[in-house]
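Participant: My questions concern the predicted model and sequence given below.
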Amino acid sequence: MGNAEPPREVVASNLRLRLAQDEWEVGAKLPSRAQFAHHCGVGLNVLQKATERLIVEGLLEGRAGSGTYVAPPRERLRMIRSRHRERRGGSPFRSDMHELGSSGTWESSTHARTPAPDRIARRLGIEPGEPTVRTAYEFLADGKPAQLSTSWEPMASTGDTPILLPELGPLAGKGVVERMRSIGIDIETWLELPRPERATEEQATLLGLNIGDLVLAIERTYYAGDGRVVETADIIVPDRSWEVAYEFAVDPHEPA
């Protein structure tokens, strides 16, 4: 009994199934909450929480003073990862969204002198516990959650410079490549390791997903010309909204 799903999740799952079976057409108005609650054998509060979950997921939409309607399917957009995105200046994410005709914004929280966890220390090539600047990002496309990112930069590289805090100072909001170049560090290569994962409770809450929904986790690391690692990040992209493609240039003069 202790493992039983909360009533709101049972109702939400039932609604998802009925929507998937096209019980209502796109744009159709659902029965009133009182009727629905009676039909499902639950209280109005439980039904409200269930429908709110489906509104967050994009399956339903609420219209003030009118009711709840079946939402049109969300378009799955393509996110291009390439060297080109690092050469445009400014924020790569904002440029990505601009190319898609969307407005890219973000919210962030930065903590300096964060001791490097073991796995991050290995990626940065530093000792565990050495100070880093940790920044957590929530990226938004037209005001809606698009992706998450948590970045770590070793303070040994930026500690006495104006770019110590990524979202403050003269280059606030710029990309890592541009920020590092301003202090004489030229990033020459970057490595990304993508892998499929399931959304954690925190990720699901921030991205408007269900716990366990498919996400693409990208482990990204930037390298300076001398081989130093100057930043590493964990990026989370919701699979239902985005497909990620990698673009590579071909040198026509390079021998096969």
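Facilitator: Nice, thanks for sending it over. Residues are numbered from 1 along each chain as shown.

Participant: Going by C-alpha atoms from here, please, whenever you check contacts or count neighbours.
Facilitator: Fine.

Participant: quick one: Leu168 from Thr105, how far?
Facilitator: Leu168 sits 15 Å away from Thr105, going by CA to CA, to the nearest Å.

Participant: Who has more neighbours out of these two?
Facilitator: For Leu168 and Thr105, the more surrounded residue by other CA atoms under 10 Å is Thr105, and the numbers stand at 19 against 12.

Participant: number of nearby residues for the closest residue to Leu47 other than its chain neighbours?
Facilitator: Distances taken as CA to CA, 6 or more residues apart in numbering place Ala37 nearest to Leu47, at 5.9 Å, with adjacent residues excluded. Other residues within reach of Ala37, judged by other CA under 10 Å, total 18.

Participant: State whether Ala37 is indeed within a strand.
Facilitator: No: per DSSP: H, G, I helix; E, B strand; the rest coil, Ala37 lies outside any strand segment and is helix.

Participant: quick one: it and Ala50 touch, right?
Facilitator: No: counting by CA atoms under 8 Å, Ala50 is not a contact partner of Ala37; they are 10.5 Å apart.

Participant: List the residues that contact the residue nearest to the spatial centre of the chain.
Facilitator: Nearest to the geometric centre of the chain sits Gln147, at 1.3 Å (CA atoms, centre = their mean). Gln147 is in contact with Glu138, Phe139, Leu140, Leu207, Ile235, Ile236, Val237, Pro238, counting by CA atoms under 8 Å, 6 or more residues apart in numbering.

Participant: ok, now with 10 Å
Facilitator: 93, 106, 137-141, 203, 206-207, 215-216, 235-238, 241-242 (CA atoms under 10 Å, 6 or more residues apart in numbering).

Participant: and those residues, which are buried?
Facilitator: 93, 106, 137-141, 203, 207, 215-216, 235-238, 241-242 (16 or more other CA atoms under 10 Å).

Participant: Now, these that are in strands?
Facilitator: Of the positions in these, 106, 137-141, 215-216, 235-238, 242 sit in strands, assigned by DSSP state E.

Participant: what residues are up against the closest residue to Ser103 other than its chain neighbours?
Facilitator: Spatial nearest neighbour of Ser103, excluding adjacent residues (CA to CA, 6+ apart): Asp142 at 4.9 Å. Counting by CA under 10 Å, 6+ apart, Asp142 touches Met97, Gly101, Ser102, Ser103, Gly104, Thr105.

Participant: Got another one to weigh against that:
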Amino acid sequence: MLPAYMIIRDELKKQVDERKWSVGDRLPSERDLAEAFGVSRMTLRQAVTLLVDEGVLERRVGSGTYVASRRVQEKMRGTTSFTEIVTSQGRLPSSRLISYQRKVASETECQQLGLSAGEQVIRMERVRYADNLPLVYEVASIPEKLIKGVDRKDITEHFFQTLTANGYAIGKSQQTIYAKTASERVASYLDVTKGHAILALTQVSYFTDGQPFEYVRSQYVGDRFEFYLENK
């Protein structure tokens, strides 16, 4: 026979799946749930902790336990735009542009994008959303010579589609992922508290001929986004 906390875990999961509570809803207090199930608060807390670990529920310090939003997933294979990732999962992508500047490429940007010292990049800073929920803060650098004459809106809103429409063939990308915590500034953009868990990603994307065309530094909200690997 399953332990009591596992039975409660399964029942709570069933209630979430059956939409007794919607995404973002606050669950009753642990005391009320424990009384409803006829168990101790410790047993109830074990069940809730399992669901938090599984991403079904989320705890908010000083506020309570809530039904977690479904995480957006990115398969770590090939090169796919944020818009394509979010749209493929039935959610509405959008973005807010924070800054858009023409700058002399930094040493790192030169290395990552194969540029010579003194060459220019377009550096844009933005927040990306899925169904109006902020998922990622990113800074993208693009060789300025690559997008001369291209409308700014086409770059900021659907860059990959614009490249494809202009005859470029998008190839592989190289990604590095690591854990960090949100700074006060980034936290304010992502609607989380300072120190919140962040999945940081650096990515260089290439055309099929091997030419790098974009260098991105992204910070994803850890409990709203996940990466997964697929091996063949």
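Facilitator: All right, it came through fine. Since we're looking at a predicted model, the values are computed, not measured.

Participant: re the thing from before, residue in the second structure matching the residue nearest to the centre of the first structure?
Facilitator: With TM-score structural alignment as the criterion, Gln147 of the first structure lines up with Val136 in the second structure.

Participant: For Thr202 of the second structure, give its distance to Ser106 of the second structure.
Facilitator: Distance from Thr202 of the second structure to Ser106 of the second structure, by CA to CA: 15 Å.

Participant: Could you do Leu12 of the second structure as well?
Facilitator: 51 Å.

Participant: So for the two, which residue has more residues nearby?
Facilitator: A side-by-side neighbour count of Leu12 of the second structure and Ser106, using other CA under 10 Å, places Leu12 first with 19 against 15.

Participant: So the more buried one lies in a helix, does it not?
Facilitator: Yes: Leu12 of the second structure: assigned to a helix according to three-state DSSP.

Participant: what ranges do the helices span in the second structure?
Facilitator: 4-17, 30-37, 41-53, 82-88, 107-113, 152-165, 184-190 (DSSP state H).

Participant: For the aligned partner of Val104 of the second structure in the first structure, which residues are in contact?
Facilitator: Counting by TM-score structural alignment, Val104 of the second structure lines up with Pro115 in the first structure. Each residue near Pro115 of the first structure by CA under 10 Å, 6+ apart is listed here: Ala121, Glu127, Pro128, Gly129, Glu130, Pro131, Thr132, Val133, Arg134, Pro154.

Participant: In contact with the closest residue in space to the first one that isn't next to it in sequence, which residues?
Facilitator: Yep, that's Ala121 of the first structure we're talking about. For Ala121 of the first structure, ignoring the flanking residues on the chain, the nearest one in space by CA to CA, 6+ apart is Pro128 at 5.1 Å. Residues near Pro128 of the first structure by CA under 10 Å, 6+ apart: Pro115, Ala116, Pro117, Asp118, Arg119, Ile120, Ala121, Arg122.

Participant: can you do 8 Å?
Facilitator: Pro115, Ala116, Pro117, Asp118, Ile120, Ala121, Arg122 are the contacts of Pro128 of the first structure under CA under 8 Å, 6+ apart.

Participant: repeat for Leu19 of the first structure
Facilitator: Contacts of Leu19 of the first structure by CA under 8 Å, 6+ apart are Leu59.

Participant: Which secondary structure element is home to it?
Facilitator: helix 7-20 (DSSP states H and E).

Participant: How far does that helix sit from its chain's centre?
Facilitator: 25 Å (CA atoms, centre = their mean, to the nearest Å).

Participant: do the same with stretch 181-199 of the first structure
Facilitator: Using CA atoms, centre = their mean, the offset of stretch 181-199 of the first structure from its chain centre is 15 Å.

Participant: Please list the outside residues in contact with it.
Facilitator: 161, 177, 180, 209-225.

Participant: List the neighbours of stretch 83-103 of the second structure that are in contact with it.
Facilitator: 72-74, 82, 120-132, 144, 156-158.

Participant: one more time with 6 Å
Facilitator: Gln120, Val121, Ile122, Arg123, Met124, Glu125, Arg126, Val127, Arg128, Tyr129, Ala130, Asp131 (CA atoms under 6 Å, 6 or more residues apart in numbering).

Participant: what number of residues lie near Pro154 of the first structure?
Facilitator: 27.

Participant: I meant Gly62 of the second structure, not that one.
Facilitator: 6.

Participant: do the same with the one 5 residues further on
Facilitator: When neighbours are defined as other CA under 10 Å, Val67 of the second structure has 21 of them.

Participant: which non-adjacent residue is nearest it?
Facilitator: Val67 of the second structure sits nearest to Leu57 (CA to CA, 6+ apart), 4.6 Å away.

Participant: same thing with Ser82 of the first structure?
Facilitator: Ser82 of the first structure sits nearest to Glu247 (CA to CA, 6+ apart), 5.0 Å away.

Participant: Please consider this matter closed, and thank you.
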